[in-house]
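Undergrad: sequence unknown, structure follows:
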């Protein structure tokens, strides 16, 4: 059992691609966590997709022993947290398990939006924050400018910031010394009833669910019966250990320490991030603050391109949920796309990651319907039921318009950082998406924009558009600020008079016509011609707001008439006309899968 005064729990917070995982690698290497032979780049990012994109998706932890300059050996518990806004709640729990944080800022890029969001979370937890300026060996590095930004934007003194280059190994000892000298040791009573925070969990095929915990009070040992206070379930601890970064079995984890336990739990869904773990026989009086249920924010349908793959998709989604309980799924059927699943995600990056993992790890070819958000409907009182509210996840399930008093959509507050030259086009983009400007300030040569935006306008392609008009220099971060009533309508796409449920969407009345026209024009190019004319319409209720017509393929019925009277040709053409009318009435329009994929993938122009 390590003395409390010799323990340091800290996390690394940074914007995507500022060198967080590389710095973690160097710290592990410097303290001898792994030998030179065992080292790989991004040790803590163990998913292929994490390494490829240079992002952290799952929080990881590692325990390091570091002998400081004063000759004393300290126990360092490092938390590598995700940097993206979709995982903000997981980040908040990881930060709650620490007493300090290393704020890593790229010397060439300066402070970015997500750095700021995570720093503010860290400040809320009363952390000691150590600024670390990384990549100082780059030709574009501007150390003094970045120091000024840290002081100006965040309000942290940066004169004693640690200068490093994680890639070259410069300044790593200084980082470790700063952790030991500037981050305070944890507080905790080892004789009190057990109180531990569930920081994260993941599924291991051999051990079951592995739970990452930070013990606040008391001690947790093998063979102890524990209770999850929010879930209300009891389990028997069968393994106690820590990651170094390989698993090391311990006899106990005491107050102030971070470690992992297993308790023969089969599903990650039973271990909710932020839950309080206590002793079943001698429970703590009250749970730790800050726990909340993770709610999906963005919904979309996932359908297999080949209908025969439905069972394989069900199996794959169930396996993936073993490791990630933060996304939900339920069976859904569509007349156009067959059987599939309606899935809920924490955000757009989360959606992209799940989709990519299903494609790669399970070799599935998927169609993803247009993403939508959760709307709240206030329904009017009818003879059969009283006035009530309902949540709408799928536009196809929208009740009759006459029954709806009000539709509320989720809104977000977005913070955007961008170089001054791109400000005009970014303001126009936000304005086009029904944004409300709250603030515009300048920090150095960069503008800081705060906008309130409807989430529905952001989930389509806002992030891609923002990146393209700013050439990748703008950074974007947001948090939800609740639901607001809006003039929203359901837009249906009709092909040959039949609604196509997979293409229906909820849009603002002001942008409905433009979006409907865009979708009709695109489908006109994508749907192959038939032997009869096919109208493609965008409609709100019974009113058609846009229309395109696919011309019929025509058979030359007069080809066999060799000269002769014109009335003979007219008779044949009249006969053909009747046949076409009958064909259009009874004919089915077959929309190929490629057309659906292209129409849904392009979102909007």
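TA: It's in. Because the structure is predicted, anything quoted here is derived from the model rather than measured.
Undergrad: C-alpha from now on. contacts and neighbour counts both.
TA: Will do.
Undergrad: would you list every one of the helices in the stretch 151-300 of the chain?
TA: 172-182 (DSSP state H, counting those that start in this stretch).
Undergrad: in it, which spans are strands?
TA: Ranges of strands within the stretch 151-300 of the chain are 162-163, 195-204, 208-217, 219-221, 225-228, 234-236, 239-243, 247-249, 252-254, 258-262, 276-279, 298-304, based on DSSP state E, counting those that start in this stretch.
Undergrad: so can I have TSV of those showing mean neighbour count?
TA: Listed next are the strands of the stretch 151-300 of the chain as TSV, based on neighbours: other C-alpha atoms under 10 Å:
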stretch	mean neighbour count
strand 162-163	22
strand 195-204	24
strand 208-217	24
strand 219-221	23
strand 225-228	20
strand 234-236	16
strand 239-243	21
strand 247-249	13
strand 252-254	22
strand 258-262	25
strand 276-279	27
strand 298-304	23
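Undergrad: Which one of those lies nearest to residue 391?
TA: strand 298-304 (12.2 Å; C-alpha to C-alpha).
Undergrad: For the closest one, which helices and strands make contact with it?
TA: When contacts are defined as 3 or more C-alpha pairs under 8 Å, 6 or more residues apart in numbering; DSSP states H and E, strand 298-304 sits against helix 310-323, strand 338-345, strand 366-368, strand 372-373.
Undergrad: which of the ones you listed sits most buried?
TA: strand 372-373 (a mean of 25; mean count of other C-alpha atoms under 10 Å).
Undergrad: name the helices or strands packed onto the helix or strand just after it?
TA: Next helix or strand after strand 372-373 toward the C-terminus (DSSP states H and E): strand 375-379. Secondary-structure packing of strand 375-379 (3+ C-alpha pairs under 8 Å, 6+ apart): strand 388-392, strand 404-419.
Undergrad: who wins for proximity to residue 224 among those strands?
TA: Once the helices and strands packed on strand 375-379 are compared by C-alpha to C-alpha, strand 388-392 is nearest, at 42.0 Å.
Undergrad: what residues are up against the closest residue to residue 264 other than its chain neighbours?
TA: Once flanking residues are discounted, residue 264 sits nearest to residue 208: 5.8 Å by C-alpha to C-alpha, 6 or more residues apart in numbering. By C-alpha atoms under 8 Å, 6 or more residues apart in numbering, the contact set of residue 208 is 262, 263, 264, 265, 266, 267.
Undergrad: Put this next to the previous one:
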């Protein structure tokens, strides 16, 4: 055990975690040169296309230390940097004793750097600060080193200078890992205690769980029990994770590995659960992860209602690999049967939609995303509202509360004005302004979560020309003036397009949707009225005029009154058609409106 080191790589988006991990894999010859590719640990096409890490990836490497001739086993976990995937980071940190904190020498410390650092400090991890991209012309080595020293209180010589691109500083990082990160503690002879920190579904082998052993020894063929679910299985195969799975006969305390038990049901395994043996069970489960709290809710419906069960299977399998996704069944008058899903943010929602399509071939429609509200009615009863259809009549409501978050934005001083304007527009209040250095300022805002769900992150990046970094934590629920915005076509409400909005934003949002629908809906033989309404009051309207298809060909010659009479007859027919004609909203129109 003295020769094992478990560590993860944490940083803000685009500070070079995956590139540096590639260099470590090359240096330890874990991957043959001919198999090497960029972002070697990112095994999803989606991750390569977007250049982001979505999943944490664990891998084992061996390092032959020249100074003492011993071989060390490194278990490395590469983590995502985007705020929507911070749950992945918290799980990786729980399985480690140390963390490599990467800071981009040309960008300096950013919001997610600080947030991930606090996560690591809460778990008492040993932090190794690394200044990455020092080979770039724009690198500000001294300035950013001072920022790191201010942030974590280390000495200047503790900071390792490195470049993920050229491999500079990799031997220094290896030495720092051996010297500074403590070896795992634990007793190989004690009853087995292993923490599950990730799982994945394989069509041939069933559910594969990734774990970290805290105490005890796991052997192939042992009868194991999952403490929280109480289920018992035989360990068909155990082993360590390299680029592929390497089976082993036994794994001891301090190690990271995988277990295959032939579980086919995804419900039977939970991330954060404890594995022990049936023969010598451990006394108590490991205090693992808190249950994740979704921030954004949206309905996901199959294009064809017959695919409902397939969608349920796909979501269950996806949930194994993405523990922060939560869902429950719901029905909609317009879309039929589907699921109400909870996500950590809009990027998470987009990624889940994309993965459903790529990995499970599921085409889905997503309804307008919203957050959950606390509501108290006149009789004093309290309940949670997650969908527009759950909001009761306005006159029965005593009070509605919406979730607030505290947002930390780190930016350059010249963008303070535009960022404040954006946050005020989103009903935010400034709570703190703090200069980290003369060139970097940290702003703290209290903002309603509902306002940052849609386009806040994109707009923040555009008003600050990409220089602002953003991180948030939920704080509390506060009273709000919430209304339900209904969209009606010829007086018929379309429930999939209704949304919960603040009263001050209802009119602008209603206008926007009506305008968009006017562009998207195909014209009919009759006039279509598109209305946005709050209760009985219509606040926006657009009209799609009828296709004029006047058939006067058979009416040649003769008096004009004959022509008029024929047109009047056709007009009456159109009026009748409007009464009975249903307006079908095409699939594309739904998707484009929901993109608003």
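TA: Thanks, I have the structure now. In this text the structure is predicted, and so the values were computed from the model without any measurement.
Undergrad: Overlay the chains and give the TM-score.
TA: Once superposed, the chains reach a TM-score of 0.92 (TM-score structural alignment, normalised by the length of the second structure), with 593 aligned residues with a C-alpha RMSD of 2.6 Å.
Undergrad: Quick check: the gap between residue 375 of the second structure and residue 331 of the second structure.
TA: 22 Å (C-alpha to C-alpha, to the nearest Å).
Undergrad: picking up where we left off before, include distance to residue 173 of the first structure and mean neighbour count when you put the helices and strands packed on strand 375-379 of the first structure into JSON lines, please.
TA: Formatted as JSON lines, those follow (distance: least, C-alpha to C-alpha, whole Å; neighbours: other C-alpha atoms under 10 Å):
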{"stretch": "strand 388-392", "distance to residue 173 of the first structure": "53", "mean neighbour count": "14"}
{"stretch": "strand 404-419", "distance to residue 173 of the first structure": "32", "mean neighbour count": "20"}
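Undergrad: Identify the residue of the first structure aligned to residue 177 of the second structure.
TA: Matched across to the first structure, residue 177 of the second structure falls on residue 179, judged by TM-score structural alignment.
Undergrad: Leaving out sequence neighbours, find the closest residue to that match.
TA: residue 8 (7.3 Å).
Undergrad: so which helix or strand takes in the one you found?
TA: Residue 8 of the first structure belongs to strand 7-13 when assigned by DSSP H and E.
Undergrad: Show me what counts as buried in that strand.
TA: Using 16 or more other C-alpha atoms under 10 Å as the test for burial, strand 7-13 of the first structure gives 7, 8, 9, 10, 11, 12, 13.
Undergrad: Residues contacting the next helix-or-strand element following that strand, please?
TA: Using DSSP H and E, the helix or strand that follows strand 7-13 of the first structure in sequence is helix 20-30. Under the contact criterion C-alpha under 8 Å, 6+ apart, helix 20-30 of the first structure has outside partners 12-14, 34-36, 39, 41-45, 56, 64, 80, 104, 166-167, 169, 172-173, 176.
Undergrad: Now for the aligned partner of the residue nearest to residue 179 of the first structure in the second structure: which residues touch it?
TA: Under the alignment (TM-score structural alignment), residue 8 of the first structure maps onto residue 5 of the second structure. Residues counted as contacts of residue 5 of the second structure (C-alpha under 8 Å, 6+ apart) are 72, 73, 74, 75, 97, 177, 178, 181, 182, 183, 184.
Undergrad: Just to be sure, the first one is in a helix?
TA: What it means is residue 72 of the second structure. No. Secondary structure of residue 72 of the second structure (DSSP: H, G, I helix; E, B strand; the rest coil): strand, not part of a helix.
Undergrad: corresponding residue for it in the first structure?
TA: In the first structure, residue 72 of the second structure lands on residue 74 (TM-score structural alignment).
Undergrad: what's the longest helix seen in the first structure in contact with?
TA: In the first structure, taking DSSP state H as the definition, the longest helix is helix 566-586. Identification of contacts with helix 566-586 of the first structure by C-alpha under 8 Å, 6+ apart yields 531, 532, 533, 534, 557, 558, 561.
Undergrad: Now that helix: buried residues?
TA: The neighbour-count check on helix 566-586 of the first structure (16+ other C-alpha under 10 Å) flags 569, 576, 580, 584 as buried.
Undergrad: cool, stretch 443-454 of the first structure as well?
TA: For stretch 443-454 of the first structure, by 16+ other C-alpha under 10 Å, it's 446, 447, 448, 449, 450, 451, 452, 453, 454.
Undergrad: Now render these as TSV, adding distance to residue 464 of the first structure and secondary structure.
TA: Formatted as TSV, those follow (distance: C-alpha to C-alpha, whole Å; DSSP: H, G, I helix; E, B strand; the rest coil):
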residue	distance to residue 464 of the first structure	secondary structure
446	20	strand
447	19	strand
448	19	strand
449	18	strand
450	18	strand
451	17	strand
452	18	strand
453	16	strand
454	17	strand
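Undergrad: that older thread, of all pairs in the contacts of residue 5 of the second structure, which one spans the longest distance?
TA: 72 and 97 (15.0 Å).
Undergrad: before we move on, the earlier item: now the strand holding residue 8 of the first structure: how far from the chain's centre is it?
TA: For strand 7-13 of the first structure, the separation from the chain centroid amounts to 24 Å (computed by C-alpha atoms, centre = their mean, to the nearest Å).
Undergrad: how near is residue 504 of the first structure to residue 293 of the first structure?
TA: Taking C-alpha to C-alpha, one finds residue 504 of the first structure at 30 Å from residue 293 of the first structure.
Undergrad: Show me which of those two is the more surrounded one.
TA: residue 504 (20 against 12; other C-alpha atoms under 10 Å).
Undergrad: Aligned counterpart of the more buried one in the second structure, please.
TA: Pairing criterion TM-score structural alignment: the partner of residue 504 of the first structure within the second structure is identified as residue 498.
Undergrad: Return the distance of its match relative to residue 242 of the second structure.
TA: From residue 498 of the second structure over to residue 242 of the second structure the distance is 48 Å, taken as C-alpha to C-alpha.
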